[in-house]
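Okay, predicted coordinates and the sequence, questions at the end:
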Amino acid sequence: MKIDLRGKHAIITGSTAGIGYAIAEGLANAGAEIVVTGRTQQRVDDAIAALKKRLPEARATGVAADLGTAEGCQALIDQQPETDILINNVGIFGPQDFFDVDDATWQQFFDVNIMSAVRLSRHYAKGMRERDWGRIQFVSSESGINIPSEMVHYGMTKSALLSISRGLAKVLSGTQVTVNAILPGPTRSEGVLNMLSDIAQKEGISQQEVEARFVKENRPSSIIQRLATPEEVAHMSVYAASPQASATTGAALRVEGGIVDTLT
């Protein structure tokens, strides 16, 4: 299968590192013109430079904006009013005892992880519907199904993305606009690696030992028994964005290594 996205325009939110960056690179490698987004211009510029070093022919631009706010989403829309492919990837996470999560933190997770996707999808889906072609993806998580006790506030947002994704697919019924959710498991993204690195330093053990222990203790049902790579997640995203995935919509596409122990 050869995925050809030449002539398509893609916006990937939260794409200066980790899964978002890997998806941006994958889409660019397939020929799409991509828009990298991040909170600071420096991060955006660095990501584009790294991308073009690997893919000299890549067509990539960037937008620096805080997509956890309505103003930030509007800034992106003002600079990029239309797109063919929208990857709602931006998000925050962090373990915290349920009883210590205050209202402000709940609201922050809601604004960044959920409302950024709602605001951008609400805008870009209209143009896709008018042109009768488009791809919208919500990067959810297996934590949206297996709610982690140490991150209830995070799991809630990922469950919400599953609902929004399925509902929006129904809203766009009968069109050539598909809407899907991508469900990674623990992935070697920048945020996860930083978290595990902190643990390794505190306990005086290797990063590899911490990663292995994390999977064994926190995701014992994992079939692959390791963290996934951002590129492995990106492969699923690029396929779902392709013309070949025209009959895949309203789906929760799992890239979580078999952690979710169900048949569906």
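Received it, and whenever you're ready, just let me know what you need.

From now on I want contacts and neighbour counts done on CA atoms only, so please keep to that.
OK.

distance of residue 154 from residue 109?
With distances taken as CA to CA, to the nearest Å, residue 154 is found 7 Å from residue 109.

and what of residue 30?
32 Å.

cool, and residue 135?
Counting by CA to CA - residue 135 and residue 109 are separated by 25 Å.

Just want the most central residue of this structure.
Note on the chain: the residue nearest the mean C-alpha position is residue 89, at 2.7 Å, using CA atoms, centre = their mean.

was I right about it contacting residue 121?
No. Assessed by CA atoms under 8 Å, residue 89 is found out of contact with residue 121, at 11.9 Å.

quick one, helices of the stretch 101-250 of the chain?
103-109, 116-131, 152-171, 190-203, 207-218, 230-240 (DSSP state H, counting those that start in this stretch).

try it against this one:
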Amino acid sequence: MKIDLHGKTALITASTGGIGFAIAQGLAESGAEVVLNGRSEASVSRARDKLNAAVVGAKIHTHIADLSSAQGVETLLKGLPAIDILVNNAGIFGPKDFFATDDETWEAYWQTNVMSGVRLSRALLPDMVKKGWGRVVFISSESARNIPVDMVHYGVSKTAQLSLARGLAKVVAGSGVTVNSVLPGPTISDGFATMMADEVKRTGKSLETLGKEFVMSQRPSSVIQRAATVDEVANMVVYVCSTQASATSGAALRVDGGVVDDIV
């Protein structure tokens, strides 16, 4: 199978590092023009330089915007090229006791993890439908189905993404546009590296080893018994964005290593 996305332009939110950057690179390698998005000029510039080095001849647009508010989404939408592929990757996470999680925290998670995708889909889907082709992908999480007791607020926001994607798939049914969710599990991303930085220094263990230990202690139902790489997650997203995935819509596609213990 050869995935060819020449002539398509993809917006990947929060794409200056981690899973978002890996998705941008995978789409660029498949021929798509990519729009990198981050919250600062420095992070976006670093990502652009890194992508240029990784994919010779890549066509890259950059847009700086914080998607945690309606105003930030409007900032991103200004000056965008026509978008064929939207990957809603922007999101925040962090453990917190349910009883200590105040309304402000819930609202912050809702605005970033859910409403950013609502606003961008509302703005960009109509043109995809008019063209008769488009792809929208929400980067959810296995936590959407396996709600973590220490991150109920996060899990709820990720479950909402599944409902949103399924609903939008019905809204654009028969148009040639597909809408799907991808659910990563524990992944060795930039965020994981930051979280484990002190542990790496203390133990001298690699991120891969620490990732495996985390999975075996916190997600023992994992079938692959290790953390995934960002490229493994990106591979699924690139496929879902391809022309070959035209019969897949309204789906929740797991890249969780089998953490969620069911057969569906």
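Right, received. Where do you want to start? If you're wondering where the values come from, they're calculated on a predicted model, not measured in any experiment.

To residue 26 of the first structure, which of the helices of the stretch 101-250 of the first structure lies closest?
helix 230-240 (6.3 Å; CA to CA).

What's the average distance for the closest one when superposed on the second structure?
Compared with the second structure after fitting, helix 230-240 of the first structure has a mean deviation of 0.4 Å; criterion: mean CA distance after the TM-score superposition for the first structure.

and whichever helix or strand comes after that helix, how far from the second structure on average?
The element immediately downstream of helix 230-240 of the first structure (helix or strand, assigned by DSSP states H and E) is strand 252-255. Taken against the second structure, strand 252-255 of the first structure registers an average deviation of 0.6 Å after superposition, with mean CA distance after the TM-score superposition for the first structure.

Which strand in the second structure has the most residues?
strand 177-184 (DSSP state E).

list the helices and strands that strand packs on?
Strand 177-184 of the second structure sits against strand 134-139, helix 152-171, helix 230-240, strand 252-255, with contacts defined as 3 or more CA pairs under 8 Å, 6 or more residues apart in numbering; DSSP states H and E.

Show residues contacting the last one.
With CA atoms under 8 Å, 6 or more residues apart in numbering as the test, strand 252-255 of the second structure has contacts from 142, 162, 180-185, 232-233, 236.

The residue lying closest to residue 113 of the first structure once chain neighbours are set aside - how many residues pack around it?
Distances taken as CA to CA, 6 or more residues apart in numbering place residue 91 nearest to residue 113 of the first structure, at 4.7 Å, with adjacent residues excluded. Around residue 91 of the first structure there are 23 other residues, counting by other CA atoms under 10 Å.

what's the answer for residue 203 of the first structure, then?
10.

From residue 81 of the first structure, how far out is it?
Applying CA to CA, the value for residue 203 of the first structure to residue 81 of the first structure is 48 Å.

again with residue 60 of the first structure
Taking CA to CA, one finds residue 60 of the first structure at 16 Å from residue 81 of the first structure.

When the two are compared, which one has more neighbours?
Using other CA under 10 Å as the criterion, residue 60 of the first structure and residue 81 rank with residue 60 on top: 21 against 12.

Quick one: residues contacting that one.
By CA under 8 Å, 6+ apart, the neighbours of residue 60 of the first structure are 28, 33-36, 48.

could you redo the last one with a cut-off of 7 Å?
33-35, 48 (CA atoms under 7 Å, 6 or more residues apart in numbering).

okay, these in CSV with neighbour count, distance to residue 148 of the first structure and secondary structure next?
Listed next are the contacts of residue 60 of the first structure as CSV, based on neighbours: other CA atoms under 10 Å; distance: CA to CA, whole Å; DSSP: H, G, I helix; E, B strand; the rest coil:
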residue, neighbour count, distance to residue 148 of the first structure, secondary structure
33, 23, 36, strand
34, 26, 33, strand
35, 24, 32, strand
48, 27, 34, helix
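
Where in the first structure does stretch 155-164 of the second structure align, residue-wise?
Per the alignment by TM-score structural alignment, stretch 155-164 of the second structure matches residues 155-164 in the first structure.

How far does that stretch sit from its chain's centre?
13 Å (CA atoms, centre = their mean, to the nearest Å).

buried sites along it?
155-159, 161-162, 164 (16 or more other CA atoms under 10 Å).

mean offset of that stretch relative to the second structure (after superposition)
Using mean CA distance after the TM-score superposition for the first structure, the mean distance for stretch 155-164 of the first structure is 0.4 Å.

check contacts around the aligned partner of residue 39 of the second structure in the first structure.
Alignment note (TM-score structural alignment): residue 39 of the second structure maps to residue 39 of the first structure. Contact analysis of residue 39 of the first structure by CA under 7 Å, 6+ apart lists 64-66.

try residue 226 of the second structure
Applying CA under 7 Å, 6+ apart, the residues near residue 226 of the second structure are 211-212, 215.

of the residues you listed, which stay in contact in the first structure?
Using both residues aligned by TM-score structural alignment, their matches' CA atoms under 7 Å, the first structure keeps these contacts from the contacts of residue 226 of the second structure: 212, 215.

In a markdown table: the contacts of residue 226 of the second structure, plus distance to residue 263 of the second structure.
Putting the contacts of residue 226 of the second structure into a markdown table (distance: CA to CA, whole Å) gives the following:
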| residue | distance to residue 263 of the second structure |
| --- | --- |
| 211 | 24 |
| 212 | 23 |
| 215 | 20 |
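
Weed out the non-buried ones from the contacts of residue 226 of the second structure.
For the contacts of residue 226 of the second structure, buried by 16+ other CA under 10 Å: 211-212, 215.

coming back round to it: let's have the helices of the stretch 101-250 of the first structure in a markdown table, adding distance to residue 72 of the first structure.
Putting the helices of the stretch 101-250 of the first structure into a markdown table (distance: least, CA to CA, whole Å) gives the following:
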| stretch | distance to residue 72 of the first structure |
| --- | --- |
| helix 103-109 | 14 |
| helix 116-131 | 9 |
| helix 152-171 | 19 |
| helix 190-203 | 22 |
| helix 207-218 | 35 |
| helix 230-240 | 24 |
